[in-house]
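J.: what follows is a predicted structure for the sequence shown.
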Amino acid sequence: MMWTPTKAGPETSTLQPRTTFPMRESPDQHEAPAIARAEPATHYTWGDGCDGWRLVESTKLRVREERIPPGGAEPPHLHRIGRQTCYDLSGTLTVHLPGETCRLRNGDLLYVPAGVAHEVRNDADVPVRFLVTTTPAIAGDREETGCQRAPSSSGKPGSPRR
């Protein structure tokens, strides 16, 4: 993150938000308001035609916007420490959990606790866009479970992720 201190007044904060791509923790670890936007500089690809944008990248919190085309998916996996949320922006996001399948639609949010295996996929005919948050965001915390992937509505397993 980039930090822009200002003089404090009765109706002002001591820090002004500044747009950065992606937002990162400052060297002194102080938090301040910041604005992030999905831009080409933060774009990455994964799987077969899936897209992602890094919005916030810190050890305390990771926020990404992701897009899965019809039929796309990621292998079943879990995070030993990180807790995740998936917030559906558009389309229908299918999430397979142990013993349960959730279908998120625009405005739905799913919380996945640490240690819970899950598979995210798009079984619909249109792309799905969603936000993923992870806290804390620790490198190497994602572990494929080796479970068999759930078939899509077409009966085919989805494409692998990263």
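T.: On my side now, so go ahead.
J.: only C-alpha atoms from now on, for both contacts and neighbour counts.
T.: Fine.
J.: tell me how many other residues crowd Leu78.
T.: By other C-alpha atoms under 10 Å, 22 other residues sit near Leu78.
J.: if I look at it, how far off is Leu93?
T.: Separation of Leu78 from Leu93 (C-alpha to C-alpha, to the nearest Å): 17 Å.
J.: contacting residues around the residue nearest in space to the middle of the chain?
T.: With distances taken as C-alpha atoms, centre = their mean, the residue of the chain nearest its centroid is Val132 (2.1 Å). For Val132, the contact set (C-alpha atoms under 8 Å, 6 or more residues apart in numbering) comprises Arg62, Val63, Arg64, Glu65, Glu66, Gln84, Thr85, Cys86, Tyr87.
J.: what does Arg80 give?
T.: Contacts of Arg80 by C-alpha under 8 Å, 6+ apart are Ala114, Gly115, Asp141, Arg142, Glu143.
J.: and here's the other structure:
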Amino acid sequence: MHINKDKAEHYVWGDQCDGWFLERSADRTIIQERMPAGTSEIKHRHEKAKQFFFILKGEAVMWVDGQEFTLQPQDGCTIEPGVAHQIRNESKEEVDFLVISTPSTAGDRIPL
């Protein structure tokens, strides 16, 4: 099935961050997200979902179970179920990235 971000289901999260569902099912979600400069998600974990983050544009800081590293365009990282994590945009430019979750994270987010 053909999908285009401009026609995908859109939602707003956190402090003016955007998400577009490119694929949405109980088995897997693929979301393109945009984080303006200086924004972040809360630290959390998922009991069941494994996630893969892939940076399309900009620079993001990933906090994974107490360790931090920077992701540049074309960098990705996998977050296993149960592992605490957070993505932040500490730069002055927006960050665009993909998040692929298997299974879906619906009802599976546990704030720290």
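T.: Yep, that arrived. None of these values were measured; they are calculated from a predicted model.
J.: tabulate the contacts of Arg80 of structure 1 (TSV), appending secondary structure.
T.: Output for the contacts of Arg80 of structure 1, formatted as TSV (DSSP: H, G, I helix; E, B strand; the rest coil):
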residue	secondary structure
Ala114	coil
Gly115	coil
Asp141	coil
Arg142	strand
Glu143	strand
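J.: burial of the equivalent of Gly107 of structure 2 over in structure 1, as a residue count?
T.: Matched by TM-score structural alignment, Gly107 of structure 2 corresponds to Gly140 in structure 1. Using other C-alpha under 10 Å, Gly140 of structure 1 has 8 other residues around it.
J.: rewinding a little: top of the contacts of Arg80 of structure 1 by neighbour count?
T.: Most surrounded of these: other C-alpha under 10 Å gives Ala114, at 17 neighbours.
J.: how about it: what's its closest non-neighbour residue?
T.: Closest residue to Ala114 of structure 1 apart from its sequence neighbours, by C-alpha to C-alpha, 6 or more residues apart in numbering: Arg83 at 4.8 Å.
J.: and that neighbour, what pairs with it in structure 2?
T.: By TM-score structural alignment, Arg83 of structure 1 lines up with Lys50.
J.: ok, that match - contacts?
T.: With C-alpha under 8 Å, 6+ apart, Lys50 of structure 2 has these contacts: Thr78, Ile79, Glu80, Pro81, Ser101, Thr102, Pro103.
J.: now with 6 Å, please.
T.: Ile79, Glu80, Pro81, Ser101, Thr102 (C-alpha atoms under 6 Å, 6 or more residues apart in numbering).
J.: I'd like the distance between it and Glu9 of structure 2.
T.: From Lys50 of structure 2 to Glu9 of structure 2 the distance is 22 Å (C-alpha to C-alpha).
J.: now Gln32 of structure 2
T.: 11 Å.
J.: for the aligned partner of Val63 of structure 1 in structure 2, which non-adjacent residue is closest in space?
T.: Aligned by TM-score structural alignment, Val63 of structure 1 pairs with Ile30 of structure 2. Leaving out its chain neighbours, the residue that sits closest to Ile30 of structure 2 by C-alpha to C-alpha, 6+ apart is Ile100, at 4.5 Å.
J.: for the one you found, which residues are in contact?
T.: Per C-alpha under 6 Å, 6+ apart, neighbours of Ile100 of structure 2: Thr29, Ile30, Gln51, Phe52.
J.: ok, and the most crowded of those residues?
T.: Neighbour-wise, these (other C-alpha under 10 Å) top out at Gln51, 23 neighbours.
J.: which stretches of structure 2 form strands?
T.: 9-13, 17-24, 29-35, 44-46, 50-57, 60-64, 67-71, 76-79, 85-88, 95-102, 109-111 (DSSP state E).
J.: any idea which of these gets closest to Met1 of structure 2?
T.: Taking C-alpha to C-alpha, strand 17-24 is the member of those nearest to Met1 of structure 2, at 9.7 Å.
J.: now do that closest one against strand 29-35, angle only.
T.: With axes from the mean of the first three to the mean of the last three C-alpha atoms, to 10 degrees defining the directions, strand 17-24 of structure 2 sits at 160 degrees from strand 29-35.
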